[in-house]
Each structure stands twice: as C-alpha cells, then as structure tokens.
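**Q** Got a predicted model here, sequence first, then my questions.
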Amino acid sequence: MTKIVIIDDHQLFLHGLKLTLENSNNEVLIFDNPLLALMKIEKLQPDLILMDLKMPEMDGICMIDELAKRHIFSPVVVLSACEEYKEVLIALQKGAMGFIPKSYAPQDMLAGLESVLLGNIFIPDEVEQQLENLVVEERKNREMYHLSDRQAEILSLLYSGNTNREIAEQLSISPDTVKFHQKGIYQVLQVSGVSSRAKAIEKALKVGLLSS
C-alpha cells in the first residue's frame, strides 16, 4: 500500500482527492496547513507528496526548498489550477517529480502518480510544450541580459533585501565596489532613476534571472 501525503488549503479538493486515492488502495494523510505538514512528514516517511502550488502560509516552491533542507526526499508532485506555468517550471527545476492540473481526470491523475512512483517525471503532454517554450525564453533572456557571476550574486542579495553595506560585508568587498557592480546591473537590465533597485529586481524576475 502506497502512503501518500496531500497538502492543500482547499478543503473540498483536499477531501475529494483523498477519497479518490483511497479508492485506489492508498493510505492517504491530508494537511490543509503546509507548516503543520512539515512538522509531521519526517516521521510519516510518505512514498509520495502531493501539494498545491498556491497556499497562503507557504507556497509549494518554498515547501520544496524546506523539504530539501530537512533531507526529506519523498517524490513531490505539484498540483495547480493555474494555467500560468512559470511557477510549475521553477518547481520542476527545484526537484519536483511531476505536475498535475487540478482539472485532470481522476484516471489520468492516477496514471501520472503511478509513473512518478516508478521513478519517472510526469508532465501532461499538453503542458510539456509550454514548459519547453518557457525554458527557451529564459535561455534567450539570460543571453540578452547577461550578468557576470559577481553581478548575479549581488542581484540575488539585493533581492533578499540586503543593504549595500550588508552585501559588502557578506562578500568581503567595499561598499563602493558594490555600487560599481550595481551600476553594471542597472545598465544590463536597462533600468534607471531613483527606484533603479526595485526596477532591476522586477525586471530580473520577469525575464527569469531571479526566481520568486
């Protein structure tokens, strides 16, 4: 019997999915709170984790990061009703083993989960091409908006909310050097003005140089 954990904040969907999976002879444990799920999963040692991408306390991408930090390596399949697939791509890049739209037919979902349990990555055919298009677009953006390793490092620290002085301390460089690299970042991303930092972060997120 396969032990499956489902994490989703929508009660109707959560219980409906639980019933579907139990009818296929699975042991199913459900959580409507991802923080509570994190506390319990390590002891549960599930064979599979299904989680919504959009949850108020912690989204699915952050949840994948937390599972990795805690050395919990149960395969993860993300669920979403959204047809904007950028976050799905990020989840897969971070190690998710599959994606299932919430509109998927039960039998198709079960077949997809079975594939993941066999060690495969499952992506519906109708979604795979759109994800490939996103990968191509991100590659083009990285080539168009090419940052040096140091600039990319500083951009990431800016996105994390660090001040110039904090960045200088973390990288063991002077604040003036941080400012010099910032100017380079703004030039590459073609932003200017008093809100250059915010504009640079917004554009970097848009073109795929940063992950939200």
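**A** Done, it's in.
**Q** drop to CA atoms for contacts and neighbour counts, all remaining ones
**A** OK.
**Q** now the strands for this structure?
**A** In the chain, the segments counted as strands under DSSP state E are 2-7, 26-31, 48-52, 76-80, 98-101.
**Q** okay if I get those strands as CSV plus mean neighbour count?
**A** Shown next, in CSV, are these (neighbours: other Cα atoms under 10 Å):
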stretch, mean neighbour count
strand 2-7, 21
strand 26-31, 18
strand 48-52, 24
strand 76-80, 24
strand 98-101, 23
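**Q** mind putting these in a markdown table, distance to residue 65 included?
**A** Shown next, in a markdown table, are those (distance: least, Cα to Cα, whole Å):
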| stretch | distance to residue 65 |
| --- | --- |
| strand 2-7 | 15 |
| strand 26-31 | 18 |
| strand 48-52 | 13 |
| strand 76-80 | 11 |
| strand 98-101 | 16 |
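**Q** closest to residue 205 out of these?
**A** Closest of these to residue 205 is strand 76-80, at 20.7 Å (criterion: Cα to Cα).
**Q** second one coming, line it up with the first:
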Amino acid sequence: RRPDVVVMDLHMPGMDGFAVLKHIRSRPLPVRTLVLTALADGESLQRVIELEADGIVLKTEPPRQTVEAIRQVAAGQVVYPRAVHNWLLRRANRRRTAGPSDALSDREREVLKLVAAGKSNQEMAARLHLSPNTVKYHLQNIYRKLQVNNRTEAANYYLQNKHRL
C-alpha cells in the first residue's frame, strides 16, 4: 500500500535526505512529502522548496504542530513554517538589488570562503557537517551564480570581493 505522506529528515543514517526527496519527486506518481528538520538555514530551505516538498516542519515545533502539518499535507495543502516565509521574503528583497555575490546563500558563502582558504571538498564536508556530494552541489551553484568555471576563479572572486560578502 502506498503511504499518504512520507515524513522524513534531511539527515538520515546512510542516506542523503535531499537525494531521497529528489527520487520521490522523480516517480510517476510521487507521494506527498513532509520534511521534518532541525535545519532552518537558507540553503537547506531553498533546496527543499526546489525539490517540491509539500511541507516543512522544524523539529523545534511542538508535536501537535507536527501532527497538524502531517494532516494538512495529507489533505493536499502546502505547509511551511513562519521561518520559511520570512526567509523567502528576505531572499526576494535581496534579489531586487543583487549583484552576483548577493545571490549566494549563507552556506554557499561559507563554502566559497573555505575554497579560498584552499580546503578540499572532504575538508569542507567535515567542517560543515555535510556530505561531499552536498559540497559539490554548493560548488556548482557558486560557479553558476558567480559565472566562474572552477575553484581557482571562485577563490579569486572571493579574495577580490570578500569585503562585500
């Protein structure tokens, strides 16, 4: 029997929650998904939204709100907490006056700083508590947003513009 709602974390033992969400969304009839997470950083929220999760609940919310969110998602509603709405508004306001580096998320700025410090993907993953694949994902976004082709160009961009980052 197919579940009504999949409730999942982004960080599960042996699995990348983003990859699981992407897989669910790639299915012909994707099941509704509710992401239960402690991560409220912009980059994680952006990825969850891009991967079309039906809802997000922060682990800091009371259990009754989590149960209510599950019911709402099962009924076909999209559920995002106030923190996500606030983040989306801040992001929209930043983009109105944005230069290339303004498009970077906070996590991408952290990764860019570590690239400029000469850190490897493995070192960045360990320091930021991410998988190496997530670091690669951030690097691809950085290259695209800054319109650079590689780590060296990204590091050079950082060194020339760190006062604005």
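**A** Sure thing, it's come through. Remember, predicted model here, so these are calculated numbers, not experimental data.
**Q** Got a TM-score for the pair?
**A** Remark: TM-score between the superposed chains equals 0.56 [TM-score structural alignment, normalised by the length of structure 2]; 118 aligned residues with a Cα RMSD of 3.6 Å.
**Q** Go through the strands of structure 1 and name the closest to residue 206 of structure 1.
**A** Checking the strands of structure 1 against residue 206 of structure 1 by Cα to Cα gives strand 76-80 as the closest, at 20.5 Å.
**Q** Contacts for that closest one next, please.
**A** 48-54, 60, 64, 88, 91, 95-102, 113 (Cα atoms under 8 Å, 6 or more residues apart in numbering).
**Q** Mean per-residue distance, that strand versus structure 2.
**A** Mean deviation of strand 76-80 of structure 1 relative to structure 2 after superposition (mean Cα distance after the TM-score superposition for structure 1): 0.9 Å.
**Q** Could you tell me the angle between that strand and strand 48-52?
**A** Counting by axes from the mean of the first three to the mean of the last three Cα atoms, to 10 degrees, strand 76-80 of structure 1 points 20 degrees away from the direction of strand 48-52.
**Q** Strand 76-80 of structure 1 corresponds to what range in structure 2?
**A** Using TM-score structural alignment, strand 76-80 of structure 1 lines up with residues 33-37 of structure 2.
**Q** Residue nearest the middle of structure 2, spatially speaking?
**A** In structure 2, the C-alpha nearest the mean C-alpha coordinate belongs to residue 44, at 2.0 Å (Cα atoms, centre = their mean).
**Q** Please report how far residue 148 of structure 2 lies from residue 142 of structure 2.
**A** 8 Å (Cα to Cα, to the nearest Å).
**Q** Of those two, which one has the most company?
**A** Taking other Cα atoms under 10 Å, residue 148 of structure 2 and residue 142 do not tie; residue 142 has more neighbours (25 against 16).
**Q** Now do the host helix or strand of the more buried one: everything it contacts.
**A** Secondary structure from DSSP states H and E places residue 142 of structure 2 in helix 132-146. For helix 132-146 of structure 2, contacts defined as Cα under 8 Å, 6+ apart pick out 100-101, 103-104, 107-108, 111-112, 121-122, 124-125, 149-150, 154.
**Q** Just the buried ones from the residues you listed, in PyMOL syntax?
**A** In PyMOL, this line selects whichever of those come out buried by 16 or more other Cα atoms under 10 Å:
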select buried, resi 101+103+104+107+108+111+112+121+124+125+154
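**Q** Inside helices: which ones of the contacts of helix 132-146 of structure 2?
**A** Those of those mapping onto helices are 107-108, 111-112, 121-122, 124-125, 154, per DSSP state H.
**Q** what would the residues you listed look like in CSV with distance to residue 134 of structure 2?
**A** As requested, those are exported to CSV (distance: Cα to Cα, whole Å):
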residue, distance to residue 134 of structure 2
107, 11
108, 11
111, 11
112, 13
121, 9
122, 11
124, 10
125, 8
154, 17
